[in-house]
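[1] sequence first, then the predicted structure, then my questions.
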Amino acid sequence: MEMNNYFLQEHSKNTPNRWPYCELGSLTEKVGSGITPKGGERVYKKEGRFFIRSQNVGWGKLILNDVKFIDDLTHSKFPSTEIQTNDVLLNITGASIGRSTIANKTIEGGNVNQHVCIIRVKKHILYANFLNQVILSNYVQKQINSFQAGGNRQGINFEQIKHLVVPLPSLAEQKAIAEALSDVDELISSLEALIEKKKAIKQGVMQELLAGKRRLPGFSGKWNKKSIEEIFNINTASSKSRYITEGGKYLIIDMGSISKNGELIPSKQTNYSGDFLMIGDLVMPKDDIGGGKIIGKTAYIDKNDEYVAGDHIFILKSKFGESRFFHYLINSFEINNRVRKKVIGSAQLGISKNSIKEEILTFPDLNEQEAISDLIDSLESEINKIYKKTEKIKLIKQGMMQELLSGRIRLV
């Protein structure tokens, strides 16, 4: 294990307080994964023992909204993979390699599948919560990545896990470090939960306002009905693939530039100075090779002379009204669901211009459109502020991890 000898040497000489660094295998009672029961989905139950898969192991947290269960009979066939409280669970295959979390009492007595490794520490020398934070640190993630160098990150094996090099301060200091980092994790989790709560509130408000089920104070009267063709001019543009320039001044908007949530996510740059999209334009993917989830969704253009229209999209330029309102309306479940029913194709899915043109929208007068859009924008702005705060705290935690796990800052 030459790579891990390198980690041992480098961190021994770079650690100011000369903590010992040990290979993980010498600090554990168990390193092993489970199996998936024969029968697949048929084996899973509505309740019973938790069956933890890689999607249930997040970055330092359990994700149990899509958890499966098995019965006692199935569990009895592989008792060696039974989860104990404070086991460290590590993903060892696929795109989520390196994610880890701590098993709590909720999942105690459950099992893991072959994609999740149970690491059970020797409690007299290693604190499980400390190990989990160490695994999530850049220091151990680099080691995990080194095992995959030149490959395609398909998996790491038990021997490689046992050869991971980890710092070993005293148990008292391990606990102090883990508690400090866990406090930050709890703050991050609370902010993430608040974001989800705000999103749910926003979704409920949008459903009521965009359907006219709830009216804002001061507004009444019948809503109008018109086709998208009557509200928008619908255009297309040519491919800008040959004009892609790394570091270019502008961003190309094509079908890959719009998320399934109707957000702009451009990545291709260009110096091509034509086919500019303007503030108030809506862009809608008309093709998709990823299951069709983005087709019919719109993104709102909020800047002039920054985005260049590419291919595989419709460009909707409003003839009247508040295009922000129509952006939200078209993206609503009811409208988007109707639009996606018109999608055709197999390998590459698509929707015709005529199918979009004929779609009927129901909407209020301009003043109410603006009021609804302003309210939804304010809710989105509030969510974005919390999101930015959360990301800032995550960066602070990364800095804390570097200082605490290297021994540059001591808590004991």
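    All right, it came through fine.
[2] hey, let's count contacts and neighbours off CA atoms from now on
    Noted.
[3] just the helices in the protein please.
    Per DSSP state H, the chain has helices spanning 2-14, 72-75, 128-136, 138-147, 158-162, 171-210, 228-231, 323-331, 333-340, 353-357, 366-406. These are given in chain order.
[4] for the residue nearest to the spatial centre of the chain, which non-adjacent residue is closest in space?
    In the chain, the C-alpha closest to the average C-alpha coordinate belongs to Gly58, at a distance of 10.2 Å (CA atoms, centre = their mean). Counting by CA to CA, 6 or more residues apart in numbering, Arg99 is the residue found nearest to Gly58 once chain neighbours are left out, at 5.8 Å.
[5] adding another structure so you can compare the two:
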Amino acid sequence: MNTTPQNTPFKQTEIGPIPQDWEVKKLGEVGEFASGTTPRREMNERYFQNGSIFWVKTMDLNDAEIYDTSEKVTEIALKETSSLKVFPKDTVLVAMYGGYNQIGRTGILKISACVNQALTAIQVNKQVLNPLFLINILNYKVNYWKDVATSSRKDPNITSKDVKTFPIPLPPLPEQTAIATALSDADALIGSLEKLIHKKRLLKQATMQHLLTPKEDWEVKKLGEIGECIIGLTYSPNDVKESGRLVLRSSNVQEGVLKYDNNVYVDVKIPEKLIVRKDDILICVRNGSRDLIGKCALIDDNAVGETFGAFMSVFRSLFNRYVFILFQSSIIKKQIDEHLGATINQITNKSLNSFEIPFPPLEEQTRIATILSDMDAELSGLEGKLEKYRQLKQGMMQQLLTGKIRLVG
């Protein structure tokens, strides 16, 4: 393997500069295209129940290798549905519709499977194109589809013609294989870390359930008995400025921690009560999505002294390290579901104050919080490493798939 960007002559093409010994071809020139169908749902018992044939839908696409599907169809469905066919291993799939978040998503079959009508199935000429190299090119250029998508349907979509005319750079086949192998190794590293994180999250949930099981000396208290719920700041668009006091909103709460990628600042006088303190619990209490009600984060050092918006509440008490754990458990999540309005996605401060929680002695609270905080710290470290691996792979793609770095045997 050599890195020779300085010595590699480049030529200008429709997709930009590429090495002289690479070609540019339309995808339709190097592959055969087909699409699938959905067997009639009303024939569930005959077509889906106890199915044995893998059947890929858009939700099964993972931008990587596919070994299983969420549904299977029966042999009868295959016989009675003329447009349903089985595609072989190494078929590359591309989603054609489902909105900007779905179009262009990919998968490569590592099983034989049928596909639904939202997908284009591509069987490449392996004498010219390595299918694993192709899926990496498609993933690298996923934003390409936003420019060619049409909106003849309710959601933007692409057509099989769009996919056929997709221009791809073609290195010599041995180099394609070397690139695909290098990127697959990076994917394997990322995948193993994702599995470890998933395992650690399940372990944390099991540990939390065990630690929060009430003991004989525990009490039951309402949140309103041990602390105070405070509703957030109401402000007008005229109050929003380029700088000033940060207003923490739902978008600042991600995976139980504060993020600062989407900030709003105001220049108004803020009541002292609405200035957040270390370890306040910031809670989403109103939102267009019911699923987001109750998501929360502890106020960290970066947010101390800021404020929060009217769709948020803060819970303030001397026991927040422990209470925050309860907000991540089914104990409070269940009560949120019970108190949600029928037509308005919100929980009131009155509801929050009424929530009942198991309340151990302070020493036990500290022990529980310490154990789970240590697990959170480990998860945070693994997630940080995962993000670095993903960035590393993105950098590899940018270098390898443009020929800036050559893999030479």
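    Ah, there it is. The model shown is predicted, which means the values in this text are computed figures rather than measured ones.
[6] let me see the TM-score of these two.
    Put the two chains on top of each other and the TM-score (TM-score structural alignment, normalised by the length of structure 2) is 0.86; 386 aligned residues with a CA RMSD of 2.6 Å.
[7] now the helices of structure 1 as a markdown table including distance to Glu263 of structure 1 and mean neighbour count?
    Below are these laid out as a markdown table (distance: least, CA to CA, whole Å; neighbours: other CA atoms under 10 Å):
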| stretch | distance to Glu263 of structure 1 | mean neighbour count |
| --- | --- | --- |
| helix 2-14 | 42 | 14 |
| helix 72-75 | 44 | 14 |
| helix 128-136 | 30 | 23 |
| helix 138-147 | 30 | 17 |
| helix 158-162 | 39 | 17 |
| helix 171-210 | 15 | 16 |
| helix 228-231 | 20 | 19 |
| helix 323-331 | 10 | 23 |
| helix 333-340 | 15 | 16 |
| helix 353-357 | 19 | 15 |
| helix 366-406 | 12 | 16 |
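[8] want to throw those helices into JSON lines with distance to Ile63 of structure 1?
    As requested, these are exported to JSON lines (distance: least, CA to CA, whole Å):
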{"stretch": "helix 2-14", "distance to Ile63 of structure 1": "31"}
{"stretch": "helix 72-75", "distance to Ile63 of structure 1": "21"}
{"stretch": "helix 128-136", "distance to Ile63 of structure 1": "16"}
{"stretch": "helix 138-147", "distance to Ile63 of structure 1": "20"}
{"stretch": "helix 158-162", "distance to Ile63 of structure 1": "23"}
{"stretch": "helix 171-210", "distance to Ile63 of structure 1": "12"}
{"stretch": "helix 228-231", "distance to Ile63 of structure 1": "41"}
{"stretch": "helix 323-331", "distance to Ile63 of structure 1": "28"}
{"stretch": "helix 333-340", "distance to Ile63 of structure 1": "26"}
{"stretch": "helix 353-357", "distance to Ile63 of structure 1": "38"}
{"stretch": "helix 366-406", "distance to Ile63 of structure 1": "18"}
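[9] wait, which of the ones you listed is closest to Ser273 of structure 1?
    Of all those, the one in closest proximity to Ser273 of structure 1, counting by CA to CA, is helix 323-331 (24.4 Å).
[10] ok now that closest one, how far from the chain's centre?
    A distance of 24 Å separates the C-alpha centroid of helix 323-331 of structure 1 from that of its chain, computed with CA atoms, centre = their mean, to the nearest Å.
[11] on contacts alone, who are the packing partners of it?
    helix 171-210, strand 299-300, helix 366-406 (3 or more CA pairs under 8 Å, 6 or more residues apart in numbering; DSSP states H and E).
[12] show me what the residue nearest to the centre of structure 1 aligns to in structure 2.
    Under the alignment (TM-score structural alignment), Gly58 of structure 1 maps onto Asn62 of structure 2.
[13] contact partners for its match?
    For Asn62 of structure 2, the residues meeting the contact criterion (CA atoms under 8 Å, 6 or more residues apart in numbering) are Arg105, Thr106, Gly107.
[14] closest to Glu10 of structure 1 out of the helices and strands packed on helix 323-331 of structure 1?
    Proximity to Glu10 of structure 1, assessed across those by CA to CA, is greatest for helix 366-406 (11.5 Å).
[15] tally of neighbours for the counterpart of the residue nearest to Gly58 of structure 1 in structure 2?
    The pairwise alignment with structure 2 assigns Arg99 of structure 1 to Arg105, based on TM-score structural alignment. Summarising burial for Arg105 of structure 2: neighbours were counted as other CA atoms under 10 Å, giving 26.
[16] surely the residue nearest to Gly58 of structure 1 touches Leu62?
    No - the pair Arg99 of structure 1 and Leu62 does not pass the contact test of CA atoms under 8 Å, sitting 10.4 Å apart.
[17] follow-up on the earlier one: distance of the match of Gly58 of structure 1 from Lys146 of structure 2?
    In this structure, Asn62 of structure 2 and Lys146 of structure 2 are separated by 19 Å, where distance is defined by CA to CA, to the nearest Å.
[18] who wins for proximity to His115 of structure 1 among the helices of structure 1?
    Nearest to His115 of structure 1 among the helices of structure 1 is helix 158-162; the distance by CA to CA comes to 11.6 Å.
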